[in-house]
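Engineer: sharing a model prediction with you, sequence too.
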Amino acid sequence: MPGYLTKQENIAIAGVDDLVIRSLLDRQQFSDPLGDAETLGISSAAWPLFGLLWPSGAQLAARMAARPVQAGERILELGCGLALASLVCHRQGADVTASDCHPLAGTFLRENLRLNGMGTMKYRQGQWGSGEALGPPQQDESPLAQAHGGPVHGLFDLIMGSDLLYERDARASLAHFIDLHAGPAAQVWIVDPDRGNRAAFSKQMAAQGFGLREERLDRAALDDAPAYKGRLLVYRRT
């Protein structure tokens, strides 16, 4: 037994076939017998958040489903959690790397790839606020990083994420991390459910040389789809 309970659902995303997703049963789940999450600074309250489906993640997945695959493009998802957007990209044939700091994110990704009959997808450990976010990638990886995919490395043409601005980031760690891994002509797509840290993050991105375009994603409740309020933040190097 893994020490936590899961459920399995069919998730409908406009424009693509449904995905079968295994997720945590609820926010009450917790299992960190070896202390891996604690070592990474993940509290017991934050532990289950990676393994739940979030409305902003579904919004990002729908946007990626509508976006044509571009030959030679490298895509990185930050804070992927259950990696819904990455799974959509992978199914469409894109070169995508999912990343998260949670020690079980890679395990859930592999299981959801299996459930959907998909081949292997690249997964890396992505944790801004670590030494990597503030300087060049290090050659010596910690045993924990090696066990969970190794750190994110290289440059990407599109960096995407959802619900990343949930806490104040006074050190601009996320903006630094993005700048480190964004190619010269990269775009950054972040779906944000109107978090209060959005303005500060955009200023930090501007300091890294990124301009911003915003698009409202507000949607009224329709049939089984709940209402949503948020926006797509699109950053480009200026």
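Structural biologist: Looks like it came in fine.
Engineer: going by C-alpha atoms from here, please, whenever you check contacts or count neighbours.
Structural biologist: Will do.
Engineer: what's the local residue count around residue 59?
Structural biologist: Neighbour count of residue 59, defined by other CA atoms under 10 Å: 24.
Engineer: on the three-state scheme, it is what?
Structural biologist: helix (DSSP: H, G, I helix; E, B strand; the rest coil).
Engineer: which non-adjacent residue is nearest it?
Structural biologist: residue 191 (7.2 Å; CA to CA, 6 or more residues apart in numbering).
Engineer: what ranges do the helices span in the chain?
Structural biologist: 36-39, 55-66, 84-91, 105-115, 143-147, 173-181, 198-207 (DSSP state H).
Engineer: need the winner for burial among the ones you listed.
Structural biologist: helix 84-91 (a mean of 24; mean count of other CA atoms under 10 Å).
Engineer: report the angle between the axes of it and helix 105-115?
Structural biologist: 50 degrees (axes from the mean of the first three to the mean of the last three CA atoms, to 10 degrees).
Engineer: alongside the first one, take a look at this:
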Amino acid sequence: MWSLFGQIWPMSKILARIMLQEPLEGKRILEIGCGIGLPSIVLKQLGGDITASDYHPLAESFLLENTILNSLAPIDFQAGDWNTDNQNLGEFDLIIGSDILYEPQHIELISSFINHHSSSHVDIIIVDPGRGSHRKFAREMESLGYIHSWTDLRDYPNGGIKSKGFILRFSRHGEYKEGMNSD
């Protein structure tokens, strides 16, 4: 299978650190491309209502083992294939992901997936290592009605994690969804 699966990536560590500062109360949270689930585990430890998703066939079993190792109740897991519509997911108030913009041809799929599973009041946090797809992704999200801001990781206190890249934040606080007028 994919040889890059099954490890903790620097962007995942940074996303987990960011989650320590995020307001979580009353929010339904989705981690996309969760891998082995470090940010989801942190959110579960903080009492967050977290659902993890990934396309890799081993992600669910790795996540379950990691929750057991951390003495946590299982985290809800749903298959996260960006090419298909997962009716079981529903909509979320906070959607997070790390290092998911690695295939330029997936930008439209990812943005559409996020939009489909976003509530009308949603915040999105993507931590990206800066492989060059973040600008195209931001433009795609803005075309769907999201407001965009970013932080360069060189300007972010990473707790000793030396990394280049960006924290991308998107939000929508209204009724706009693709195909609707934003007025």
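Structural biologist: Here it is on my side, so go on. Given the structure is predicted, the values throughout are model-derived calculations rather than measurements.
Engineer: TM-score for this pair?
Structural biologist: Taking TM-score structural alignment, normalised by the length of structure 2 as the basis, the two superposed chains have a TM-score of 0.87; 172 aligned residues with a CA RMSD of 2.0 Å.
Engineer: redo the helices of structure 1 as JSON lines? Include distance to residue 72 of structure 1.
Structural biologist: Shown next, in JSON lines, are those (distance: least, CA to CA, whole Å):
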{"stretch": "helix 36-39", "distance to residue 72 of structure 1": "35"}
{"stretch": "helix 55-66", "distance to residue 72 of structure 1": "16"}
{"stretch": "helix 84-91", "distance to residue 72 of structure 1": "13"}
{"stretch": "helix 105-115", "distance to residue 72 of structure 1": "22"}
{"stretch": "helix 143-147", "distance to residue 72 of structure 1": "27"}
{"stretch": "helix 173-181", "distance to residue 72 of structure 1": "16"}
{"stretch": "helix 198-207", "distance to residue 72 of structure 1": "25"}
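Engineer: wait, residue 108 of structure 2 touches residue 142, no?
Structural biologist: No: taking CA atoms under 8 Å as the definition, residue 108 of structure 2 is not a contact partner of residue 142, at 11.9 Å.
Engineer: shared neighbours, the two?
Structural biologist: Both residue 108 of structure 2 and residue 142 lack any common contact, where contact means CA atoms under 8 Å, 6 or more residues apart in numbering.
Engineer: in structure 2, which strand is the longest?
Structural biologist: strand 118-128 (DSSP state E).
Engineer: ok, and what's touching that one?
Structural biologist: 11-12, 14-15, 91-101, 134, 165-177.
Engineer: average gap between that strand and structure 1?
Structural biologist: Here strand 118-128 of structure 2, set against structure 1 after superposition, deviates by a mean of 0.5 Å using mean CA distance after the TM-score superposition for structure 1.
Engineer: so where in structure 1 does that strand end up aligned?
Structural biologist: Counting by TM-score structural alignment, strand 118-128 of structure 2 lines up with residues 182-192 of structure 1.
Engineer: and that stretch, which residues are buried?
Structural biologist: By 16 or more other CA atoms under 10 Å, the buried positions in stretch 182-192 of structure 1 come out as 182, 183, 186, 187, 188, 189, 190, 191, 192.
Engineer: and for stretch 46-62 of structure 2?
Structural biologist: Applying 16+ other CA under 10 Å to stretch 46-62 of structure 2 flags 48, 49, 50, 51, 52, 53, 54, 55, 56, 59, 60 as buried.
Engineer: what's the farthest-apart pair in the residues you listed?
Structural biologist: Largest separation among the buried residues of stretch 46-62 of structure 2 by CA to CA: 48 and 56, giving 23.4 Å.
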